[in-house]
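1. Next one to model:
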Amino acid sequence: MATPFPLPAVSSLSDVTDFSKTVTPFLHQLSISHVRPLFTGQVPVKEWYLSTNPLITAAHFALAVTLIVLVSSEINGNYSQVDRVWSLLPSIYIGHYTLFARMNGLDTQRLDTLTAFSLLWSIRLTYNYWRRGGYNIGSEDYRWEIVRKAIPRWAFILLNIVFISFIQNVLLVMITAPAYLHLLASTLPTTPTWSLADLVLSRGLLLALFVETTADQQQWVYQRAKMAYLTTGAVPRGYTKADLDRGFVVTGLWSFCRHPNYTAEQAIWLLVYQWSCLVCDELWNWTGLGAVVYMALFQGSVRLTEKITAGKYKEYKEYQKVVSKFVPGLGAFTGASDFDGKEK
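-> Below you'll find the predicted structure:
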């Protein structure tokens, strides 16, 4: 039995970004009838993998993860199951596209670079989640706990099915979909070779990751100092009593905007998307939907987080007035000093 070629026949870069040519013809592979031969052993794993469109394979995997986290969350009452695999899934999806390209003898220079970056991103995020105790048994995102108490049980179950388990997993497929376009572009002999623009974008990703890592570290150091102060009453070196009584960090990158780590995180996936636009020589393409929804998710999440924080710390509302949320404003370079001045 001949293995059908699972990639669309594209003849130009504009074809690469055409949803009707590169995605629609393969949607039938989402059916159970396409997966059944794999589970019944009628088709070897490798043959099934190579005969399935790689974007559809990613979608199948996301649906499987959705089912697992949904069942798991309802059994143990912990609704942060997606958070536990959040740092791993983007690397799995991008690595999958790279593996598929290599198995088909395609050029993988851009995909290799993107895979290496995603692994660094995963390591950083996994470590950050682990040191916060995110993998401890019984740990749960406090925001879901607050939401669960605020709405009826049936409404939260629906939220868990539709958003927490399903939409979040689909979103992780979407933000990595630009790698699918890199894969398709590599099948064309006319695709531009690695250039200075590729170098700049790839280094831009590293810069954004560095900013995110630095911001998280500054937050971590402050929170550790605050906990030590609350436990012992002694003010750790490098801080003042006023710093720690405030309850939240306003120095370093946190004086430029209220969520520098989130700003950098959004920039990362926006740059991943823009890289696909660069390669395909277009201003936008359908994979940008993932980056847009990702940024929208941060808007909603941060709104809830800041509402909780403002209720805990009386100075936070003043901090909100002085320092911008995501994008540094005109007062970026004086945000912390202005805030400290108003406190005094």
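2. contacts and neighbour counts: CA atoms only from here.
-> Will do.
3. could you pull out the helices for the stretch 151-300 of the chain?
-> With DSSP state H, counting those that start in this stretch as the criterion, the stretch 151-300 of the chain has helices at 153-159, 168-175, 178-185, 196-232, 241-246, 260-280, 288-312.
4. which of the residues in the longest one are buried?
-> To tie it back to what came earlier, the one meant is helix 196-232. Within helix 196-232, the residues scored as buried using 16 or more other C-alpha atoms under 10 Å are 198, 201-202, 204-206, 208-216, 218-220, 222-223, 225-226, 229.
5. Present the helices of the stretch 151-300 of the chain as TSV; the columns should include distance to G252.
-> Formatted as TSV, these follow (distance: least, C-alpha to C-alpha, whole Å):
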stretch	distance to G252
helix 153-159	37
helix 168-175	29
helix 178-185	33
helix 196-232	7
helix 241-246	13
helix 260-280	10
helix 288-312	19
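6. I'd like to know which of these is closest to P328.
-> Closest of the helices of the stretch 151-300 of the chain to P328 is helix 260-280, at 8.9 Å (criterion: C-alpha to C-alpha).
7. Pull the contacting residues for the residue nearest the centre of the chain.
-> Residue closest to the average C-alpha location in the chain (C-alpha atoms, centre = their mean): L172, at 6.5 Å. If a contact means C-alpha atoms under 8 Å, 6 or more residues apart in numbering, then L172 has W86, L89, P90, G290 as its contacts.
8. so who does the last one touch?
-> It stands for G290. Contacts of G290 (C-alpha under 8 Å, 6+ apart): L171, L172, M174, I175, T176, A177.
9. ok, now the first one?
-> With contact set as C-alpha under 8 Å, 6+ apart, W86 has these partners: L172.
10. again, but for the third one
-> P90 sits next to S118, S122, L172, V173, I175, T176 when contact means C-alpha under 8 Å, 6+ apart.
11. Please generate a structure for the following sequence too, so the two can be compared:
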Amino acid sequence: MSDVLALSAGCLGVLALVQAVTFAVGHRIGRYNVVDVAWGLGLALVSLVCLARSQDWRAWALAALVTTWGVRLSWHIWRRTRGGDEDPRYARLLDGAGTGTVVRKVFVTQGLAQWFISLPVQVAAVTGPPGRVGAVVAVIGVLVCITGITVESVADRQLAAYKADPDRPPVMDRGLWGWSRHPNYFGDACVWVGVYLVAASVWPGVLTVLSPAAMVWFLVVATGARLLEQHMSGRPGYADYQARTSFFLPLPPRRTT
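-> Purely as a prediction, here's the structure:
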């Protein structure tokens, strides 16, 4: 117990430093959506801190997977948002807010969310190697995670190509987006379900189930797909797109009459 508490405290300290630096950058440039860039990087750093604690093959796998996922996602968000205006979500949330409110609502909240989401990685670092059945579960988790990284990366590239096309249709329904209205969020969810399976291959990793559940809730309900659906609902052709395309889980397009 003392091992996991010490590691968890260290991870929390690293995330606090990441959020402090991110706040300083956001305050300087006048845009707090820079916190989105720090999301993946912070989780990648946690996985590396955990790797320094454990040399088990699961720790190496999680460090490689989470770092690949986090660096790619942060790079993608930075390229997409650099030089732009403040994200409307943060503009509404922080309208008239003072510095203390900004720190609490955005940076402290995200740092705690990163710490909670990363609990499976932390627990995996302080448990021993899995047995035969556990090893199978861990390998399945690695494969699910790789699938998620691939789906999210392909979906992001397809969406970027769509946005760069001057003759694009009003609704993106190409490639993976023809099978799911939110394939990037689905891929992200797979990453953290896979991370959980790796951790759950050794007791008490199974107890961290609320971490991937929270991530899926964020992606589907709180700040992800449902919120984006509200924003997109008035776009021409979007209702037809909703009728023929799965909401989250990629499925063959439905026929519409």
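12. TM-score for these two?
-> Once superposed, chain against chain, the TM-score is 0.85 (TM-score structural alignment, normalised by the length of the second structure); 254 aligned residues with a C-alpha RMSD of 2.8 Å.
13. Just tell me what the residue nearest to the centre of the first structure corresponds to in the second structure.
-> The alignment partner of L172 of the first structure in the second structure, by TM-score structural alignment, is Q114.
14. Could you check how far its match is from G141 of the second structure?
-> From Q114 of the second structure across to G141 of the second structure, the span is 20 Å (C-alpha to C-alpha, to the nearest Å).
15. can you check W203 of the second structure too?
-> W203 of the second structure is 15 Å from G141 of the second structure, by C-alpha to C-alpha.
16. and if you look at A91 of the second structure?
-> 38 Å.
17. ok, now V221 of the second structure?
-> Taking C-alpha to C-alpha, one finds V221 of the second structure at 24 Å from G141 of the second structure.
18. Kindly report the same for F116 of the second structure.
-> For F116 of the second structure, the distance to G141 of the second structure (C-alpha to C-alpha) stands at 19 Å.
19. One more: A64 of the second structure?
-> Distance, A64 of the second structure to G141 of the second structure, by C-alpha to C-alpha: 13 Å.
20. One more: G70 of the second structure?
-> According to C-alpha to C-alpha, G70 of the second structure stands 17 Å off from G141 of the second structure.
21. And for D56 of the second structure?
-> According to C-alpha to C-alpha, D56 of the second structure stands 15 Å off from G141 of the second structure.
22. Next, count neighbours for A213 of the second structure.
-> 16 (other C-alpha atoms under 10 Å).
23. Map it onto the first structure.
-> Under TM-score structural alignment, A213 of the second structure pairs with V292 in the first structure.
24. does the closest residue to L206 of the first structure other than its chain neighbours sit in a helix or strand, and which one?
-> Distances taken as C-alpha to C-alpha, 6 or more residues apart in numbering place F117 nearest to L206 of the first structure, at 7.4 Å, with adjacent residues excluded. Assessed by DSSP states H and E, F117 of the first structure sits inside helix 109-131.
25. burial count for the closest residue to P130 of the second structure other than its chain neighbours?
-> Distances taken as C-alpha to C-alpha, 6+ apart put V202 closest to P130 of the second structure, at 5.4 Å, once the chain neighbours are dropped. V202 of the second structure: 21 surrounding residues under other C-alpha under 10 Å.
26. Distance of V202 of the second structure relative to Y196 of the second structure?
-> Counting by C-alpha to C-alpha, the gap from V202 of the second structure to Y196 of the second structure is 11 Å.
27. T81 of the second structure now?
-> The value you get for T81 of the second structure to Y196 of the second structure, if C-alpha to C-alpha is used, is 30 Å.
28. The two: which is more packed in?
-> Neighbour tally, T81 of the second structure and Y196, criterion other C-alpha under 10 Å: the higher count belongs to Y196, 32 against 15.
29. what's the counterpart of the more buried one in the first structure?
-> So, by TM-score structural alignment, Y196 of the second structure is matched to Y273.
30. now swap in I146 of the second structure and tell me
-> That one, I146 of the second structure, aligns with L206 by TM-score structural alignment.
31. now what about stretch 178-197 of the first structure, what contacts it?
-> The contact list for stretch 178-197 of the first structure (C-alpha under 8 Å, 6+ apart) reads 7-8, 10-13, 16-17, 54-55, 94, 97-98, 101, 106-111, 114, 272-273, 275-276, 279-280, 287.
32. cool, stretch 239-256 of the second structure as well?
-> V171, D173, L176, G178, W179, S180, R181, H182, P183, Y185, F186, S233.
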